[in-house]
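>>> sequence first, then the predicted structure, then my questions.
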Amino acid sequence: MSRAAGNARLKSARVAAGYAAQQDLADAIVKAAPALGLRGVSAGVRQVRRWESASPPWPHPDVGRVLSHLLGQSLEDLGFTPPWGTAEQRPEATRRRVVAGTIAAVGLATVPAQAVAATQPANVGADFAAVTRSHRHLYWSVSPATLHPAVMEHARLGCALLPETANGCRRTLAVALAESYLLAGRIEFFDLRQPEIAGETWVRALQAAGEADDALLGAAILAHTAFIPGWEGDREKASERISAARAYARRGSASAGMWAWLDAVEAECETRCGHTRTALHLIGHAEGILTAGSEHASPVWMDWFDATRLKAFKGNTQLKAGHLPQARTTLLEALDELPDGSDKQRTVIYGDLAAVEVAARHPEEACVYAARALDQLTVTWYATGMERVREVRRGLVPWQHEPCVRDLDDRLYGWGATVNALRR
């Protein structure tokens, strides 16, 4: 189908169903979702406009289900191309697979299945995994805008190769494909602040993890999806996804580090939802788990968490709880203990230290830490870190005529910083 004029299939189906305007369809999706047993489904005119563009993104599973219900056609018939390819592109023996045990918020998804006979050599899985491993290492230093397209193209290659592999090679490739999509989603959520797109990517990651039957990867992916409602203040949906992640972790003999990280993720969601007492209890539990240890080692791909990162979680929660002296001490300890290569985390800690000083009504000290965060951002961009700095600047409004705040503004809104932020 030619896409020169956009997704004509969806537009025609929308008009034929009686939704004259894009906003009408968006409103209908939100209204119809509860009748299908789906909670928290949102849609807007901007999203519908993207669907009717020349390159429509694959809808989030819950939204896609409602869209198909309203218009009476499958998503592929409505002009969408799934990430695993169209029916014509898939081998004759391709089957639809439901990732068993996932929560309703993830929805039903499909992945390319094994062809009648493998056409790729046995080493293709290991070769694909080697590139995935390299991307994981590059994440900590390469610009997200540069790395993300490479990771996504690598994942597309994995989707194309998966139906052509078998046995151990197939599982190796599926594991690496799940990790690639997990990394892509992390970049989209934390580095580029595109939560809606990250949610779609993590669904694909879960599909691949299900194909590999890797419960620990499933746990990590589901826990990451909890950040999306958690950061929006939807405590119920975040809790549901964390519960699902814990169920997967039990199946996979999770390490002490994995269990502690799940506590930390839940703690951050609780903090964002205003329940700091619960969050501090969870962090205390995580500290106990790390101290006790376990017989199981953490997966090699879980390189985003350790005892120092847990301190960073704790310092942020103490800050939000108003425990300023404790937060300052915890964050300074975390800063001192950060290993080399943790520049993104360092930016976040600087931002939180600046926020502590704002809350303590020490504007000059706050500006010093905010400036250090900006220095780090010029080396390694991190949207989450920049959000921290902007929150600090909003907190500095009572002192905005002070020289230290004006100097910070010169840094924050200078030509280079402004252009760089817009490019990101």
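Here it is on my side, so go on.
>>> from now on I want contacts and neighbour counts done on CA atoms only, so please keep to that.
OK.
>>> tell me what the top helix by length along the chain is packed against?
Scanning the chain for the helix with the most residues, using DSSP state H, yields helix 167-186. Helices and strands touching helix 167-186, as assessed by 3 or more Cα pairs under 8 Å, 6 or more residues apart in numbering; DSSP states H and E, comprise helix 124-138, helix 144-161, helix 195-212, helix 215-231.
>>> surely Val45 and Gln23 touch.
Yes. Applying Cα atoms under 8 Å, one finds Val45 in contact with Gln23, separated by 4.9 Å.
>>> Ala390 sits in which helix or strand?
For the record, residue 390 is Arg, not Ala. When secondary structure is defined by DSSP states H and E, Arg390 falls within helix 383-395.
>>> ok, residues contacting that helix?
Residues external to helix 383-395 that are found in contact with it (Cα atoms under 8 Å, 6 or more residues apart in numbering): 190-193, 344-345, 347-348, 351-352, 354-355, 358, 366, 370, 373-374, 377.
>>> next: stretch 118-135.
147, 151, 154, 158, 161, 163-166, 169-173, 176-177, 179-180, 301.
>>> next up, a second structure to put side by side with the first:
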Amino acid sequence: MSRPKASLRAEQDDLRSRMRDRGMTHQEIAAEFARRYRFRPRAAHRHAFGWTLTQAADRINAYAAEHGLDPTGKAPMTEPKLSELENFPRSRVRRLMPQTLALLAGVYGTDVHTLLDLDDHDHLSPSDRLLLTSMGASAPAPAPSAPPSRALAGTPPLARSAADRSRDRPARGPAFDLVTWPVLAVGQHEPVEERLRHVRDQPRSVDLVTIALLRQRVEDLDAQYDRTPPTELLPEAGQLLTLVSYLRSQTPTMRLRRELLTAEAEAAILMGQLVWDASQRRDHRQAHTYLDRAAAAGRELRNPIAEGLALLRSTIVALHGERAPQTALDLARRCMAVTEGSSDVLAGLAALHAAEAYAMQRDTAECEQLLGHAEHLLGRTDAADEASYLYSPRHIPRMAGSCYLFLGQPRTAEELLGHAYSHLHNPAKADAIVLGNLALAQIRQGKPDEAAHAFSQALDVVTRTRGGGGITMAFTISRELGPWRHVPAVRDACDRLLDVMAPPVPTTP
């Protein structure tokens, strides 16, 4: 995101200072920034403090760690993610979750409702709206004079007068304690764990708020999938799927059954991914079992997005696990047919995988035709597409590079793959595949030193994410580098693979 011009920053600083000097509250400053500069509510509250995206992300991560919301210290908020949250629903963020809003409200010292406008409400699910209705005021705002630096990120606000606090206190809803997030605030304020324990014992007590919390937890795990070893996520994902399925069998009303069936489809898709990834892309049968279950739920719901996403994941398993291009092609075509008119993103991604299936069959003409069709579909993607969060501009060069590698054109593949991965300071599992394919393209052109460098970058990603596809790719590269083992860079990279895959040595007490 481009930074505002110096003159604009100076104007905003002057406005902020004048409003503070006149005793105006943070809420009033944010409202004026939203009106004058047409900021969305979340951006307006950040600018009301004068924080950059980096400074705000630092404070959010520090706040989360301070309140036990980030026990592993992974600092998940980044500048791009915060920018997308501020621009929802016109961004790649799939869902503006109540948990995220509560975290932002705690940092900005405001009420969750002041961080939403009509456009946001129009794109919230009914269960999320119900949960947000039960949430009220948060902690007071941080002191405006505190400098937004890393060292002071998350520092508790200075004490303020009762008059100041009364001006900042939102008038809406009961108090909401972020320290015990997530909560159910339907007059009880009981932690989620207690609520879920209760519905296990009394399944007919399940309601829309409980279902919203279950879906939110599934989405939390899904958000962690790309940068977390699958074995860390599998146990909880399996428990959630089992609980959702059990509750659906016991629920008395059709409305609740439909909501639970939606949650079941989402949890089954996640389980299909996790099982396949944890098995290093070997357990195709179990992955298909979960994904078929999700597709069936989508059909029952008459939800083309849920069914299409399950079919897309099944296509990937058939393509890169079973190495069955014709099966993958059939699944991709079904996905395109199901999602036609509902999601250009899912249809476009299915077309990319269909092109890859043709490439595996060495059919250049059909492959390139589908690559063009996919580019057309993905080029008209907008925020109204429910699956827009799945799409990245890197998809096309990444998949096209893979296609040309299968077609025996490594030079073209290298050109496409060279810029198809994300920044390696925060890599995703797919980056290991991209870098692996780049290394293979360079090997097949007789470039061992360049291939060793790409291989080492892929191992960096594998070390951090433990993605099954990356691990499988690493061994493929190591085998193809065999003729160049005498090259020092190649030898070092191949030796490092053994270190990456070796189990950790237990430390002596």
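It's in. As the structure is a prediction and not an experimental result, all values here were calculated from the model.
>>> could you tell me how many residues sit around the residue mapped onto Thr242 of structure 2 from structure 1?
Matched across to structure 1, Thr242 of structure 2 falls on Arg156, judged by TM-score structural alignment. Look at Arg156 of structure 1: counted by other Cα atoms under 10 Å, it has 17 neighbours.
>>> which ones among the contacts of helix 383-395 of structure 1 map onto strands?
With strands defined by DSSP state E, no entry of the contacts of helix 383-395 of structure 1 lies inside them.
>>> how about the contacts made by the counterpart of Ser255 of structure 1 in structure 2?
Residue correspondence, TM-score structural alignment: Ser255 of structure 1 in this structure matches Ser343 in structure 2. Ser343 of structure 2 is in contact with Ile305, Asp385, Glu386, Ala387, counting by Cα under 8 Å, 6+ apart.
>>> same thing but at 10 Å, please
Going by Cα atoms under 10 Å, 6 or more residues apart in numbering, Ser343 of structure 2 touches 304-305, 308, 336, 377-378, 381-382, 384-388.
>>> please apply the same query to Arg186 of structure 1.
Applying Cα under 10 Å, 6+ apart to Arg186 of structure 1 gives the contacts 139, 144, 148, 180, 192-195, 198-199, 201-202, 221, 224-225.
>>> and the closest residue to Gly272 of structure 2 other than its chain neighbours, how far is that from Ala310 of structure 2?
Nearest residue to Gly272 of structure 2 in three dimensions, chain neighbours excluded: Ala287, at 4.3 Å (Cα to Cα, 6 or more residues apart in numbering). If you measure Ala287 of structure 2 against Ala310 of structure 2 using Cα to Cα, to the nearest Å, the figure is 11 Å.
>>> Val199 of structure 2 too?
When distances are taken as Cα to Cα, Val199 of structure 2 and Ala310 of structure 2 turn out to be 28 Å apart.
>>> what about these two, which has more around it?
Neighbours per residue (other Cα under 10 Å) separate Val199 of structure 2 from Ala310, with Ala310 holding more: 30 against 16.
>>> map that one onto structure 1.
Mapped onto structure 1 by TM-score structural alignment, Ala310 of structure 2 lines up with Ile221.
>>> quick one: its match and Leu206 touch, right?
Yes. Counting by Cα atoms under 10 Å, Leu206 is a contact partner of Ile221 of structure 1 at 6.4 Å.
>>> quickly list what's touching both of these two.
Ala178, Glu179, Tyr181, Leu182, Ala215.
>>> and those residues, which two are furthest apart?
Longest distance between any two of these is 15.6 Å, between Tyr181 and Ala215; criterion Cα to Cα.
>>> so which of the two has more stuff around it?
With other Cα under 10 Å as the criterion, Tyr181 of structure 1 and Ala215 differ in neighbour count, and Tyr181 comes out ahead with 29 against 21.
>>> what's the spacing between the aligned partner of that one in structure 2 and Pro41 of structure 2?
Aligned by TM-score structural alignment, Tyr181 of structure 1 pairs with Ala268 of structure 2. Relative to Pro41 of structure 2, Ala268 of structure 2 is positioned 35 Å away (Cα to Cα).
>>> can you check Gly348 of structure 2 too?
In this structure, Gly348 of structure 2 and Pro41 of structure 2 are 32 Å apart, going by Cα to Cα.
>>> same deal with Val244 of structure 2?
Applying Cα to Cα, one obtains 34 Å for the distance of Val244 of structure 2 from Pro41 of structure 2.
>>> now Ile211 of structure 2
Computed as Cα to Cα, the Ile211 of structure 2 to Pro41 of structure 2 distance reads 27 Å.
>>> can you check Tyr108 of structure 2 too?
Summarising the geometry, the distance separating Tyr108 of structure 2 from Pro41 of structure 2, computed by Cα to Cα, is 11 Å.
>>> of the two, who's got more company?
For Tyr108 of structure 2 against Pro41, the residue with the higher neighbour count under other Cα under 10 Å is Tyr108, and the figures read 26 against 22.
>>> hmm, the more buried one is touching Phe49, no?
Yes. Taking contacts as Cα under 10 Å, Tyr108 of structure 2 lies within contact range of Phe49: 8.4 Å.
>>> show me what contacts the residue nearest to Gly272 of structure 2?
Contacts of Ala287 of structure 2 were listed using Cα under 10 Å, 6+ apart, and they are 268-277, 279, 281, 293, 313-314, 317.
>>> tell me the counterpart of it in structure 1.
In structure 1, Ala287 of structure 2 lines up with Ala198, judged by TM-score structural alignment.
>>> in the stretch 251-400 of structure 1, which spans are strands?
Assigned by DSSP state E, counting those that start in this stretch, the strands in the stretch 251-400 of structure 1 number zero.
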